[in-house]
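In: sequence? don't have it. structure:
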C-alpha cells in the first residue's frame, strides 16, 4: 500500500479482467526495450521450455487446463515471464510444434499494487487479462473471477503461491494454499460441466545471478547504509578490491547496529520486552545465531504493535499475520460508509481521515516486518555467494528506506543480472480430485498435500 494514504475512502473496487489483444501486442513489442531500460537484466534463459510448449499445445487442443505457479523473489518476475511467453516459448515451438499466437497467461495480482504503483497499472493488468485479489481476507469476488478464468479463460493461469516477493532467490517463503484450492475448484467445475480436461499445476523457478560480481557497488552501498545508521566510516579496502571476506564483518556489524536501534525504539516507545534470555546469559554466542534470535523477537514485537491496534490475535506465520494486518488497515481506510462521501458531514469525514491516518501509521510496522519474513541469520554463511550477499544488503537498504520515509520498492541496481527460468514437472490435480471430493476433511488434506508438494517442487528448481 502507498505510504501516503491518509484519507478515508470508498471501498476498493474490483478491477474486472478485460483482456485486449492489442494491449498485449504492444506489451510484447516493447518488452525487450523496457527490460533493457528499466531493469538490470541483460539475459533471460529458460530450461525445459519444451514442457511448456507441449502444455500449451494440449491446452489449445482442449485437453488440459493448467496454472503456472512461479517463484516470486523480485518485482521484475512478471517481465521475465512475459519474455518467456513472447520470445522463448514461440522460439522452441517453431522447431516442430504448431501453436496459436499469442502465447500468454491470465494472472492473479495483488489488489494493493495499483495503490502504490499507480492506477494505470490496474488498467494495464486488466487489459492483459489479470484478475486482482485482496490477500488478507476471503475475497470471494476475486476468487470467483480467478476460478472462472482457470476453468474457462482464453489462456492458462499464472500466480505466485508465495503471495509476495521476499527478495531472496534461494529461499522460498511458505506457500499459500489458494493455488491448490483453485486447482481443485477448476477440476470440480470441469466435472460438473461434463468436461474431461485434465487440470495441472506447473512449478516454475526464477533465479537471478550477476553477470559480474558487483563487490565494489555493494561496498559503496554498505558505506551509505553505515553513514545513514550512524556508524563510523570504513577506510577504503586495501587495493580497492572488495570481497566477501572484507565486507561480511561490516554487514554483520551494520545488522547488529540496526537491530540495537530498533530494539531501543520498540522498548522505549512501545514498551516491548525484547531481551532474549539465551543471549543475555551467554548461551548463544555465535553472531549469526544471535542475530537470528534477536530479529525474530523484533519482528514479532513490531507485528504485535499493529495487531494490538487492530485487535487481532497473533496467529500463524509472519506472512499470515502481515496479511491480516494489511486487510484490517484497508478496512479502516476503504470504508463502506464512504461510498457516498457527499452524504457525510465535515466532522464525519475528518474523523474518518484521522482513523485512516492512524491505521496507515500502524501498518508501517507491518511493512517493516514484510521485508524480513524470509530472512535467517545463516543465509550468507550457508552459501557465501555474491548474490546472497547482495540480496541481504538490499533488504537492509529497504529497511532503512522505510525508516527514512523513502520509497522502499525502488531498489538500487548493483550490477547487470541474468535470469534462469526453469519449468518443472506438472502436478496433476485431476489424479487427486477423487480423494478431494470424498468429504471436507479429505478436501482440506488434499489441498495441504498439493501445497506441500508444490513447495518441494519449487525448492528443487533452485
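Out: Cool, got the structure. What you are looking at is a predicted structure, and each value in this text was computed from that prediction instead of being measured.

In: rest of the way, CA atoms for contacts and neighbours
Out: Noted.

In: Report how many residues lie close to residue 165.
Out: 21 (other CA atoms under 10 Å).

In: ugh, wrong one, I meant residue 89
Out: Neighbours around residue 89, by other CA under 10 Å: 22.

In: what sits against it?
Out: 49-50, 52-53, 103 (CA atoms under 8 Å, 6 or more residues apart in numbering).

In: And it, how far from residue 126?
Out: To residue 126, residue 89 is 23 Å away according to CA to CA, to the nearest Å.

In: Same check on residue 200?
Out: 24 Å.

In: Which one of those two is surrounded by more residues?
Out: residue 200 (24 against 20).

In: Give me the longest strand you can find in the protein.
Out: Longest strand in the chain, counting residues (DSSP state E): strand 198-210.

In: C-terminal to it, what's the next element?
Out: helix 215-229 (DSSP states H and E).

In: now the helices for the stretch 151-300 of the chain?
Out: 178-192, 215-229, 244-270, 277-280, 287-310 (DSSP state H, counting those that start in this stretch).

In: for the longest strand of the chain, the distance to its chain's centre please.
Out: Here strand 198-210 shows a centroid-to-chain-centroid distance of 14 Å under the convention CA atoms, centre = their mean, to the nearest Å.

In: which parts of stretch 71-91 are buried?
Out: When burial is assessed from 16 or more other CA atoms under 10 Å, stretch 71-91 yields the following buried residues: 71-74, 77, 79-90.

In: Okay, one more to line up with it:
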C-alpha cells in the first residue's frame, strides 16, 4: 500500500491509538459492506468483489461457540494477500459464518467479530478517520518499525486474555499481492500464542489456547483479457518499451505469451533502475543484462536497501523484511519527533533543520518502499502457472512499482474483472498442548516458537495447493 508523499515538515511522535470497540460502528460497517466490496469508495481501495465463499467454516463456527462459552481462547492466523482482505473478512464473519452456524445448529451470539492488529502507519496514508474507524472496530495499532512496540504488545496480550472476540493475526506481516504464494512467516504470531498460554497459566485459568490457520484466495469470475491487454500496453508505454500486443481471442499459447511479455516489462524496469542506482547513488554498475529476472531483481533490491541503510547509518545484516523494518524505524524517528510535542520550545532554525531532516528521511525511506513493492515480482511464480490470476496479480504489482517511481501517492489500480474471495479454514492447533515444552527453558521456548511458525506455514501452504 502506498504511504503519503514525503512530508514537507517534521511531525510530533505518533501516539498509540487505544482500541475502543463500538457496537454501533460495527453495525454500520456491516450494513454498507456490500457497497464497499463492489464500489471503489477510495482511490487506494481495489474492491470489485462480487462473491465470498468458504470451505471448512463449520470448524470455525464450532470453535467460535467454544470461545463464547469460555472453554477456549481463540487466535486466527489469516493469510493477508491484499488490501481487500479486511472487507472480505468482515463479510465472512458477518454473513457466511452465521449462516453456517445456523445450518449446523451451532448456537452463536451476534455480532460475530474479531480483534486484530494493524500497521500504525495506515492512518498516515488513509487519513485520521481510518485510525478512528479501526479503533472502533476493535483494532490495535502496531508500530512495525520498532524492535519492540510494548504498548501494542501489552494491549494485544490483554485482548488475547480478556477480549470479547477472537484475535486475528496475519503471520506474514504484510501483503504480497499473490493468492498462491506465501511470504516468509514472522515469529511474532507464535510468540503471542505462547504468551497467551503463559498469561492464562499465571492467572490460574483453564481455557485451552487454540490457533486456527485460515487461507484466502482471489479469482476472477469473468476475466477480461481485453483489460489486461490495455493495462500491459499502458505499462509498456510508461516504461519506454515498444508497445506490443497479444490476440486476446486466441487461447493457444496466449497465457505463456502474456507471461513472457510481463517478464520483458520487468527486465525493462530493472535496466532503468540499475542505471539509476549506478549514476545517482554510485552503486556498482550492472555488468550483464542477460541474467535471469530474479537475479537482476535481487541485485536491484540490495542496491535500494544499501542506499537507504547508508543514509541512516544502518548495517546490512539480516533478511529483507528485517532490514526494511529497521529502515522504517530509523526514518520514523527522524520524521516523528519527540521535540515537537512542544514546538514553541524550538527556535525557528531548529525547527527548519528538523523539517529538512524529515524530508531527507522520507525520501530515503522510498528506497525501502520500492523494495516492498518489488520483492513479490518472481519470474517462476508467473511462468510455472501463467493463469489469468497470476498474470493479473503480477501486472498489477508492476503497475504499483511504476506508479511509485512516478511519485503517485494514491494510484487507482485498474480493475481486470469481477473477483471472488474464497476462505479455507484449516485444522486447529492446540497451543496448550505445546506449552509444557515451551516453558522448560529459553532454548526450548525458542524451538517451540520456530516449530509452531513452521507448522503454520505448512498449513497455509496446503490451502493454496
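Out: Structure's in. What do you need? Bear in mind the structure is a predicted one, so any value in this text is a computation, not a measurement.

In: just to revisit the earlier point, so which of the helices of the stretch 151-300 of structure 1 comes closest to residue 25 of structure 1?
Out: Checking the helices of the stretch 151-300 of structure 1 against residue 25 of structure 1 by CA to CA gives helix 178-192 as the closest, at 27.9 Å.

In: quick one: that closest one aligns where in structure 2?
Out: The alignment of helix 178-192 of structure 1 onto structure 2 (TM-score structural alignment) spans residues 188-202.

In: So what's the gap between the matching stretch and the chain middle?
Out: Mean C-alpha position of stretch 188-202 of structure 2 versus that of the full chain (CA atoms, centre = their mean) differs by 23 Å.

In: By how much does that stretch deviate from structure 1 on average?
Out: Comparison of stretch 188-202 of structure 2 with structure 1 after fitting gives an average deviation of 0.6 Å (mean CA distance after the TM-score superposition for structure 1).

In: Can you list the buried residues in that stretch?
Out: Buried residues in stretch 188-202 of structure 2, counted by 16+ other CA under 10 Å: 188-198, 200.

In: before we move on, what about stretch 341-358 of structure 2?
Out: So stretch 341-358 of structure 2, judged by 16+ other CA under 10 Å, has buried residues 351, 354-358.

In: repeat for stretch 243-261 of structure 2
Out: Buried residues in stretch 243-261 of structure 2 (16+ other CA under 10 Å): 255-259, 261.

In: now those in TSV, with distance to residue 238 of structure 2?
Out: Below are the buried residues of stretch 243-261 of structure 2 laid out as TSV (distance: CA to CA, whole Å):
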residue	distance to residue 238 of structure 2
255	22
256	23
257	20
258	18
259	18
261	15
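
In: between the residues you listed, which is closest to residue 378 of structure 2?
Out: Using CA to CA, residue 259 comes nearest to residue 378 of structure 2 of these, at 11.4 Å.

In: correct me, but the closest one touches residue 383?
Out: Yes. Residue 259 of structure 2 is within contact range of residue 383, at 6.3 Å (criterion: CA atoms under 8 Å).

In: now for residue 227 of structure 2: what does it line up with in structure 1?
Out: Using TM-score structural alignment as the criterion, residue 227 of structure 2 maps onto residue 217 of structure 1.

In: ok, that match touching residue 414?
Out: Yes. At 5.6 Å, residue 217 of structure 1 and residue 414 qualify as touching, with contact defined as CA under 8 Å.

In: And the strands in structure 2?
Out: In structure 2, the strands defined using DSSP E lie at 49-55, 72-78, 115-119, 139-142, 167-169, 208-220, 419-425, 429-430.

In: Quantify the burial of residue 127 of structure 2 by counting its neighbouring residues.
Out: Residue 127 of structure 2: 12 surrounding residues under other CA under 10 Å.

In: Check the gap between the alignment partner in structure 1 of it and residue 125 of structure 1 for me.
Out: Using TM-score structural alignment, the equivalent of residue 127 of structure 2 in structure 1 is residue 118. Counting by CA to CA, the separation of residue 118 of structure 1 from residue 125 of structure 1 is 11 Å.

In: Mutual contacts of these two, please.
Out: Residues touching both residue 118 of structure 1 and residue 125 (CA under 8 Å, 6+ apart): none.
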